[in-house]
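Undergrad: Mind folding the following:
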Amino acid sequence: MTDSDIRFYLSILIGRLPYIFSIALVVAGLGITVAYLMPTVYGASAKILVEPPQIPAEMAKPTVHIPPLEQLQIIQEEITTRENLLELARRLDIFGDAAEKLTEGEIVENLRKRTILQLVPTEREGATIFSVSFQARDPKLSAQVVNELVSIILAKNAGMRASKAGDTLEFFEKEVARLADELARQEEAVLEFRNANIHALPDSLDFRRAQLSNQQERLLLLEREESSLRVRRTNLVRVFETTGQVAGTGPLSLEQEMLRDLKRSLAEQLAIFSEGSPKIVALRGRIDSLQREVQASQDTKQAAGGVSELDLQLSDIDERLSFIEREKAAIKENLDVLAKTIEVTPQNETSLNALERHRDNIQEQYNKAVAKLAEASTGEQIELRAKAGRFTLVEPAIPPESRLSPNRRKIAGIGVAMGIFLGFGAIAGLELMNRTVRRPADLVPLVEEPLLGTIPYIWNPGEKEARKRKLSISLATLVCAVAIAGAALYHYRPPLAIAFENLIESIDRNSLM
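TA: Got it, this is the predicted structure:
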């Protein structure tokens, strides 16, 4: 770009300055008008502190453990429900006569947009503070709504903590009652099992094994006694058949003593002489003769005396043998029962251990539930007496003295900047579309031969002055129009502001305040 080009563009800029000024003045005026007519919005706020528990957790643990941010979110969701917001709007008459123009959905959406709950950054570590703010055209209404919201939040916080503590206590009360019933049923099941298997329980296994061993020894003794009695009975019968008397039944008669001596002598002689010896034959003859006499004597005594001594002893032996048979049968039956109970004892032990283990588990759960119930009861008392963490109002809302919006200076400055930008943009666009020949360089593309020289446009004596006068009149008219519009805006601001507000509200119903 040459010096001639720079001078050319500067001349165009200087020549277009009135147009730039006119566009910038109009746009800036519109921006200032919008900033001046925009409705004023006030925002009142209150601060709520989340207090830590007043009782150390080592002494008594609270039953409600909800982080402050979660509490804030829960309460925000509760107070911004449709029913609560409609009730708040009716009770405080937030919209006034404009409420008739709005549907319930628009009222709810409007209030949700204007209500703000947020955490407040603090320098002290551990402190949690959040603010509640509300936007309105009336500063008193804004403060009134915020204080009402704060009251609702504090009440809901206390109610929520008390309700959760009560719910926790009620849950553990039901849990303790349920576990107590279940423990009683399990105790009854264990008792029924013990009663049903009282003779086959593991705690009496050693006793039953010792009893089994004793019964087996007793059976062995009885069998030995039975064998001994049967041998004795056989001996009694054989002795009686041989001697004609019962062994050990009183003093022997003369014939019996002689018979005994002869038998002893026969036994001695047999050791010396043979069986066919005359002496031996003579001894046997005398023995046979004495045996016949003794037998005859026994028969005579038996016929005269009734029951013999042999019959008495055999009767005693038979009674004892009968008793032994009955005792052996009872012992064998008892041994069968003991063997069966010992055999099923391991299975019973497994079943009993399962029942008792289940009972112990229920007992452990019951003990823990009772401990938790005590903690829940203490926690409920802490919540009811407001000794746990709670919300406390540290800074109530007061009617604000300064507006929250709009920032009129910022809006006016943006309007002026936009005016200047649009002025330069409009001129730049017009120049780019203008194909008028205004310098020799613009003729070169239009002719085929090289230019020898150019003659500039020659103004008539009155033409330049008339052009300047026309431009001055236009600028003066524009300035006067802007001044008149500014004066009218200042004088008729209230009705104009209302009209502008109605226009905004007709475009966006949520902007109604």
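Undergrad: Please count neighbours and contacts with C-alpha atoms only from this point.
TA: Will do.
Undergrad: quick one: the helices in the stretch 201-350 of the chain?
TA: For the stretch 201-350 of the chain, the helices defined by DSSP state H, counting those that start in this stretch occupy 205-243, 254-270, 278-305, 309-384.
Undergrad: List the buried residues of the third one.
TA: It refers to helix 278-305. Going by neighbour count (16 or more other Cα atoms under 10 Å), the buried part of helix 278-305 is Ile280, Leu283, Ile287, Leu290, Gln291, Val294, Gln295, Gln298.
Undergrad: Quick one: work out the angle between that helix and helix 254-270.
TA: 150 degrees (axes from the mean of the first three to the mean of the last three Cα atoms, to 10 degrees).
Undergrad: helices and strands around helix 278-305, which ones?
TA: Judged by 3 or more Cα pairs under 8 Å, 6 or more residues apart in numbering; DSSP states H and E, the packing partners of helix 278-305 are helix 254-270.
Undergrad: Just give me the closest of the buried residues of helix 278-305 to Gly419.
TA: The nearest member of these to Gly419, counting by Cα to Cα, is Gln298 at 167.3 Å.
Undergrad: One more, so I can put them side by side:
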Amino acid sequence: MLGNFDIKYAWAVFKRRMPYFLVITTLFAAVATTIAYVLPPVYQSSASLLVEPQQISDTTVAAPVNPYEQIQIIEQRLMTRANLYDMAGRIGLYADQPDLSAGEIIGDMKTRIEFIGFQPDPTTKPGEPGATIIGVNFFAPTPPLATKGANELVSIILQENTRMRTDRASDTLDFFKGEVTRLTGEIETQSKKIADFKTANIQALPDSQDSRRAQQERGQQRLLDLDREEASLKSQRASIVWVFERTGRASANMALSPEEEELQTLQSQLLQQQAIYKSTSPQIRVLQTRIAALKQLVEQQQADRAVPSADGTAGKPLSELDVELAPLDQRLGDIAAERGLLEKQLADLDTAQQATPQNEMVLNDLERQLQSLQTQYTNAVSSLGQAQQGEKIEVMSKGQRFTLIEAPFDRNVPVSPQRVLISAAGLVGGLGAALGFVVLWEMLNRSIRRPVELSQRLGIQPIITIPYIRTAGERRWRRWAVVGAMLLIIVAIPVILLMIHTYYEPLDQLIPGLG
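TA: Below is the predicted model:
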């Protein structure tokens, strides 16, 4: 360990270790310089593409393709193995290296392509809108190859941009055409379902529910009227029967034929004459004869009014009661028939009314589906119109597109390696390593080299100290050894690295990331 720090002593120690310092520094500098000048030059060729805005106002119709998505998709497609391998073949970058495998070629190609992406317009101030620029770089061992590679990149980007814009616009148009056709068919099918349902349930639809309810009310009122009329007719019939049973006549006011009136008159006279005369009296006999003749005539008239029987023969003559009750019975029969018809109609209406809520639910569901389809159809038609305009924009090249504004050109100055920087880094690294080596050596050196160290370690005070004095020959030998070592390093290290680079494997491939 060094004692109290002494600048003169430290400088003396440093001068003693100077040969090691110089050798280490020279070694690092030689290696760095050799590597810097052995590495092959890399040339860069760049191109700039402008994203042109849509030439038709986007408030009218928007182009269907986003340029920011396009460049990302194009980059991913370009960096696929097949595209990189084909591109390398077109450029001829590895024509002098036929032994390279496809994997090595693809891996190297990925390191040579650089997408700068979207850059702001350099002519505008920060925060102000400006043009959007895309930059691409290609790196190659010669300027012509770099330019050729950059041109390939530009061609692929422009071709893919055109293809993507037109294809996506066409695909969008085809999709919405299919949607409109599909929705048209579904709307027709749904409309037919609704029409068939209404036809099958025409008597139980919700829109005619009020009409059916009114019919029910009218039918029920008519039933009440028929019941009242029937009750009245039955009461009237019972009265007629009651009168007939007690008087022998269906009605006191019943109209009689002239013969019947004359017969009643003669019968009354006969009763009066019998009270005066004997039964053998000529007056009595005359009245009886006339009464008998009139009875035959009345009976003949009643026979003419008789209803024929089922076999066509003359039926039983209608009595006064039958004649009086016939219209009543006919009307009662009509009432019964009408009541049956009304009851059937009311039953049908009641069944329809009970089925109406379920039919309404089904019909509403069908109509909601139809409305949903019509909404989708309206949106699809609107989108189809926009897609047609978008396709027209892309076909006419009026939408957003990429345009080459700065073509690739040959640059005769390589962008790498940075030879001066590498050499300077090697020199600085050598100085640091050499200084660290000297400091570490002295920290680990336990030998006694000063009188003060002798006193501190042995506890004695020396009278005088005599340093070791080298002879002139020893000094010359030491100087030549240092110079020889430095010359050996300066010559041997570059030669060794050059031989490795030339005959074994290039240093930029042997040490990844060195280039």
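Undergrad: re earlier: in TSV: the helices of the stretch 201-350 of the first structure, plus distance to Val150 of the first structure.
TA: Shown next, in TSV, are these (distance: least, Cα to Cα, whole Å):
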stretch	distance to Val150 of the first structure
helix 205-243	74
helix 254-270	134
helix 278-305	127
helix 309-384	20
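Undergrad: Out of the ones you listed, which is closest to Glu182 of the first structure?
TA: Closest of the helices of the stretch 201-350 of the first structure to Glu182 of the first structure is helix 309-384, at 7.5 Å (criterion: Cα to Cα).
Undergrad: hang on, the earlier thing: among the helices of the stretch 201-350 of the first structure, which is nearest Arg185 of the first structure?
TA: helix 309-384 (9.1 Å).
Undergrad: Mean distance between the helix or strand that the closest one is followed by and the second structure after superposition?
TA: Where DSSP states H and E defines the elements, the next helix or strand beyond helix 309-384 of the first structure is strand 390-395. Following the fit onto the second structure, the mean deviation recorded for strand 390-395 of the first structure is 1.4 Å by mean Cα distance after the TM-score superposition for the first structure.
Undergrad: So for the helix or strand just after strand 390-395 of the first structure, what gets flagged as buried?
TA: Downstream of strand 390-395 of the first structure, the next assigned helix or strand under DSSP H and E is helix 408-433. Of all the residues in helix 408-433 of the first structure, those buried under the rule 16+ other Cα under 10 Å are 408, 411-412, 414-420, 422-424, 427.
Undergrad: Output the contacting helices and strands for the next helix or strand after helix 408-433 of the first structure.
TA: Downstream of helix 408-433 of the first structure, the first helix or strand assigned by DSSP H and E is helix 463-491. Here helix 463-491 of the first structure touches helix 3-37, going by 3+ Cα pairs under 8 Å, 6+ apart.
Undergrad: what about 6 Å?
TA: If you count contacts as 3 or more Cα pairs under 6 Å, 6 or more residues apart in numbering; DSSP states H and E, helix 463-491 of the first structure packs onto no helix or strand.
Undergrad: Next, the angle helix 3-37 makes with it.
TA: 20 degrees.
Undergrad: Kindly provide the distance from the alignment partner in the first structure of Asp227 of the second structure to Asn334 of the first structure.
TA: Applying TM-score structural alignment, one finds that Asp227 of the second structure aligns to Glu223 in the first structure. Distance, Glu223 of the first structure to Asn334 of the first structure, by Cα to Cα, to the nearest Å: 16 Å.
Undergrad: try Thr350 of the first structure
TA: Taken as Cα to Cα, the span from Thr350 of the first structure to Asn334 of the first structure is 25 Å.
Undergrad: what number of residues lie near the nearest residue to Gln291 of the first structure once chain neighbours are set aside?
TA: Distances taken as Cα to Cα, 6 or more residues apart in numbering place Leu259 nearest to Gln291 of the first structure, at 7.0 Å, with adjacent residues excluded. As a burial measure, Leu259 of the first structure scores 21 neighbours (other Cα atoms under 10 Å).
Undergrad: Also Ser101 of the second structure?
TA: Other residues close to Ser101 of the second structure by other Cα under 10 Å number 10.
Undergrad: and if you look at Pro450 of the first structure?
TA: By other Cα under 10 Å, the residues close to Pro450 of the first structure number 8.
Undergrad: do you know how far the closest residue to it other than its chain neighbours is from Thr454 of the first structure?
TA: Nearest residue to Pro450 of the first structure, sequence neighbours excluded (Cα to Cα, 6+ apart): Val444, at 7.4 Å. Here the criterion is Cα to Cα. By it, Val444 of the first structure lies 11 Å from Thr454 of the first structure.
Undergrad: what's the answer for Leu338 of the first structure, then?
TA: According to Cα to Cα, Leu338 of the first structure stands 144 Å off from Thr454 of the first structure.
Undergrad: likewise Asn195 of the first structure?
TA: Using Cα to Cα, one obtains 135 Å as the distance from Asn195 of the first structure to Thr454 of the first structure.
Undergrad: can you check Ala386 of the first structure too?
TA: For Ala386 of the first structure, the distance to Thr454 of the first structure equals 98 Å [Cα to Cα].
Undergrad: who's more crowded, the two?
TA: Higher neighbour count among Ala386 of the first structure and Thr454: Ala386, with 16 against 9, using other Cα under 10 Å.
Undergrad: In the second structure, what sits opposite the more buried one in the alignment?
TA: Aligned partner of Ala386 of the first structure by TM-score structural alignment: Ser397.
Undergrad: likewise Ala412 of the first structure?
TA: In the second structure, Ala412 of the first structure lands on Ser423 (TM-score structural alignment).
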